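1. Okay, predicted coordinates and the sequence, questions at the end:
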Amino acid sequence: MDKKLMRILIYGINYYPELTGIGKYTGEMASWFAQQGHDVSVFTAMPYYPEWEIHKQYRGKLWYKEVIDNVKIYRCPFYVPKRINSKKRILHEFSFLWSSSFRWLPALFKKRFDLVITINPPFYIGFFSYIYSIFKKTVLITHVQDLQIDAAKNLEMLSNQEALNIMFKLEKFLLRKSDFISTLTLGMKERIIKKGIGESKIIMLPNWVDTDFIKPIPKDQSLRNQFNIPINDTVILYSGNMGKKQGLDLLINVAGQYKYRSDVHFIMVGAGAEKDNLENMAREKGLSNMKFYPLQPYEKLPTLLATADIHLVLQKKDASDLVMPSKLTGILSAGGCAIVTAVLGSSLYEDIRNHDMGILCEPESEQALKEAINIALLRDTTQIKKNARKYAERYLNKDKILTSFMSLINKN
């Protein structure tokens, strides 16, 4: 492909103005492409994540077009369950597959896109991208944000072996038919190679951060006043999605062991499928030291991160190297000290250890989490915070990452 301005189509369920997870990064990617002069379109759904509720200004809309940051966004209606289980999630994803078909059919008869980027999960929406690439001879990229089937299997969200085998075969087919596959971590890359995919077509595209916007700021400029927390007390913050992959139920029990410490506050900020359950558990245990708050606007993210003395980046053992916790990039850029659950030998574990930019903790262990918190409470974490910021500036800069990504595509 020549180095020239392109017509780019991005296809995925999640997109801006979702503030966390995949939608945040897809939105920033599309905006960056448009800033470089490319003609960018997006086929996506109504924003709903992580609240699992369609945002107020989009309710009642069907097939809807809007333009944000010079990106043409074509939204589709779909089913969003109030309570999530495996069957409802599948119905949720297939409803988007159906509604987005009304975007793809007209696209076959219009001016050709030079590049189509499919955002996984869900993996099976890639069939529309693949069909389009056959008819239009376009370059097809599959961007793997989450190895969804592996995670569903390992987290026992899907146990039907026959169904799993079919899904793995379909996933492999779509990966093989892609011109390029991009993914977040070396661990995810290794897992994709083990699926029978050639290493030469895999491009690293780690999640990034705006290091100019998210940077270290003093506590007195944080949200401590808003949360009514004294400046000298200790704040342990979990911010982001509250779902099954995070395994946050054990945090409730750990927080209970600090009830006697009036100067230690557990702050939970965000939304997700498990939030109501977590709030009920905290209420039943009488955890006056744990408070829940809604997801904060993006413009408040630096002040939110500055509120914490200790950040929590938690996920279950079986999610290691299958998902890269997106919240970690912001914490590193803010110069925060994070307790990170990671399995020995995983790429996340190696990065944290090699750069001394956090406190490692065994996943799914109350005892290990409590010990890690005790270490963070007693240790001088100044150097960890400096290392975190240094790593973000060197490896997580958005312009550097996306420029490198486009260079690799153009080179081929």
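-> Alright, I've got the coordinates. Here the structure is a predicted model, which is why all the values come from computation and not from measurement.
2. CA only for contacts and neighbour counts going forward, please
-> Noted.
3. Just the residues contacting the helix or strand harbouring M268, thanks.
-> Using DSSP states H and E, the element containing M268 is strand 264-271. Outside of strand 264-271, the residues within contact range by C-alpha atoms under 8 Å, 6 or more residues apart in numbering are 50-51, 233-242, 255, 258, 289-296.
4. List the contacts of M324.
-> 145-146, 184-185, 348.
5. Looking at those, spot the one nearest L19.
-> Q145 (15.7 Å; C-alpha to C-alpha).
6. The closest one against D321, yeah?
-> No: using C-alpha atoms under 8 Å as the test, Q145 is too far from D321 to be in contact (10.9 Å).
7. all helices in the stretch 151-300 of the chain, in order from the N-terminus.
-> With helices called from DSSP state H, counting those that start in this stretch, the stretch 151-300 of the chain shows them at 161-177, 186-194, 249-256, 275-284.
8. and if you look at the stretch 301-412 of the chain?
-> 301-307, 327-333, 347-355, 366-378, 382-395, 398-411.
9. In addition, the following structure is provided for comparison:
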Amino acid sequence: MSNIRFTRALVLSQNYHPEPIGSGPYMTELAEHLAAHGMKVDVVTNRPNYPDGHVPHEFRDGRKDLEIQHGVTIRRLKPTLINERGVVGRLIGEGMFLLRGLLALLFVPGRRRTVVVSLCPSIFTVLLGWIAAGRRSAHFAIVHDIQSGLAAGLSFLGDGRLLTWLRRLEAFALNRADVVLVLSEQMQEQLRRIGVTARIEILPIWIDTAKVAPQPVPRSNEIIVMYSGNFGRKQHLGQVIDMAERLQRQGSGIRIVLRGQGGEEQTLLRAVRDRKLSNVSFGPLVPAANLADSMAQADIHIVSQHPDIADFAVPSKIYTIMAAGRPFVAAAPEASLLWQMSEASDAFICVPSGNADALAQAMDRLARDEDARAALARNGRDYVVRLHDRNRVLDGFLDVVESAVEARRNAA
């Protein structure tokens, strides 16, 4: 980083600390990593509201809208929270973030700003990054979700004009970035299909393997299976309820714990009640400081993915589970990234998404085999330490930043 040390970086993300899941923790670590390497970092974000769509009491009055944490100056904006949290409501909220962000940029120091980083799933945030970068700064668009792909896969927009407009907007915004960073080769291919011709690099999800490490597993007479994270449509958690129903019918004795919040929470609670499932319980997300202990409370974790969105998003929780040294079963489309990772890491079992019978069978089989669970756990921990450790991945990001900044200077 010697060439860009002591210059300014601007990070634009609708999500940031203290949000416990989603992209917030990753953007927080990225901004703090830049600051730790000598850059003066400004962040423009929303007041925290994910995943439940409510701003915590201590952030509502705006007293925490300007803070400095770990060398990062954070400017928080009042979010526009639409009661109907479908894709149209989300787009309205994201559009308002763009407008409020433009105003906020007037108060963010711009002199000697070399780097602008924007996060998509919000393509409006990428547009804000392009405007903020102007002609002087290198713009890096990080794509964690491809919005048009998720909208099409979940049938939010159909195949009509709005979906076509969204794809064109994505291509327009991303083609104006110096570098687009995606999570996988599948996402890279999908962006090429919608017309993105900019430089694309793969920046995988990272995990702090020192902070999230294996903990002693509490001894219990029952096997605990846990899902932890957002309760949303793209998680396709209906198949987990179907699995629970089959396991209860079989008298397996497995207990399923669902920890999280999100738009599908009431639907899941209603399904458990209507089916009289005594083997399912719900709980809140735990604070980040207790994450490793929380992971250890489950004998097996579960990752659930909607079959139509595998190429447009990557469930980040898999890296946390592996770092914690826990085995898991993933329900995902065949030939997807998760299936490829299962073969490469030998750390988890994959079954076809939407096949509750296969999911129940895999869970029951793994629950009966303690040695298999231990082997998967060891393999997962080794895999993330080698390939997804936070410092390794973010140092790679710094290399990409430096090369792009140097190329921009040479072209000037």
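-> Here it is on my side, so go on. Keep in mind the model is a prediction, meaning the values are calculated, not measured.
10. excluding its backbone neighbours, what's nearest K65 of structure 1?
-> Leaving out its chain neighbours, the residue that sits closest to K65 of structure 1 by C-alpha to C-alpha, 6 or more residues apart in numbering is Y74, at 4.6 Å.
11. brain fart, P294 of structure 1
-> G270 (5.0 Å).
12. The one you found: how many residues sit nearby?
-> 20 (other C-alpha atoms under 10 Å).
13. Structure 2: which residue goes with that one?
-> Using TM-score structural alignment, the partner of G270 of structure 1 in structure 2 is G260.
14. quick one on the thing from earlier: to L369 of structure 1, which of the helices of the stretch 151-300 of structure 1 lies closest?
-> helix 249-256 (7.4 Å).
15. about what we covered before: which one of the helices of the stretch 151-300 of structure 1 lies closest to T403 of structure 1?
-> Nearest to T403 of structure 1, of the helices of the stretch 151-300 of structure 1 and by C-alpha to C-alpha, is helix 186-194 at 19.3 Å.
16. Assumed the residue nearest to K65 of structure 1 was part of a strand.
-> Yes: counting by DSSP: H, G, I helix; E, B strand; the rest coil, Y74 of structure 1 is part of a strand.
17. residues contacting it?
-> Contacts of Y74 of structure 1 by C-alpha under 8 Å, 6+ apart are 41-44, 63-66, 103.
18. Of those residues, which belong to strands?
-> 41-44, 64-66 (DSSP state E).
19. Give me the spatial nearest neighbour of L237 of structure 2, chain neighbours excluded.
-> S304 (6.3 Å).
20. Need the counterpart of the one you found in structure 1.
-> So, by TM-score structural alignment, S304 of structure 2 is matched to L314.
21. Its match against A338, yeah?
-> No: contact criterion C-alpha under 8 Å: L314 of structure 1 and A338 do not qualify, at 9.8 Å.
22. These two: which has the busier surroundings?
-> A338 (31 against 24).
23. Per the alignment, that one pairs with which residue of structure 2?
-> In structure 2, A338 of structure 1 lands on F328 (TM-score structural alignment).
24. is it true that its match touches S342?
-> No: using C-alpha under 8 Å, F328 of structure 2 makes no contact with S342, being 10.2 Å away.
25. Report the set of residues contacting both of the two.
-> By C-alpha under 8 Å, 6+ apart, the residues touching both F328 of structure 2 and S342 are 348-349.
26. Please pull up the equivalent of I401 of structure 1 in structure 2.
-> Checking TM-score structural alignment: I401 of structure 1 goes with V393.
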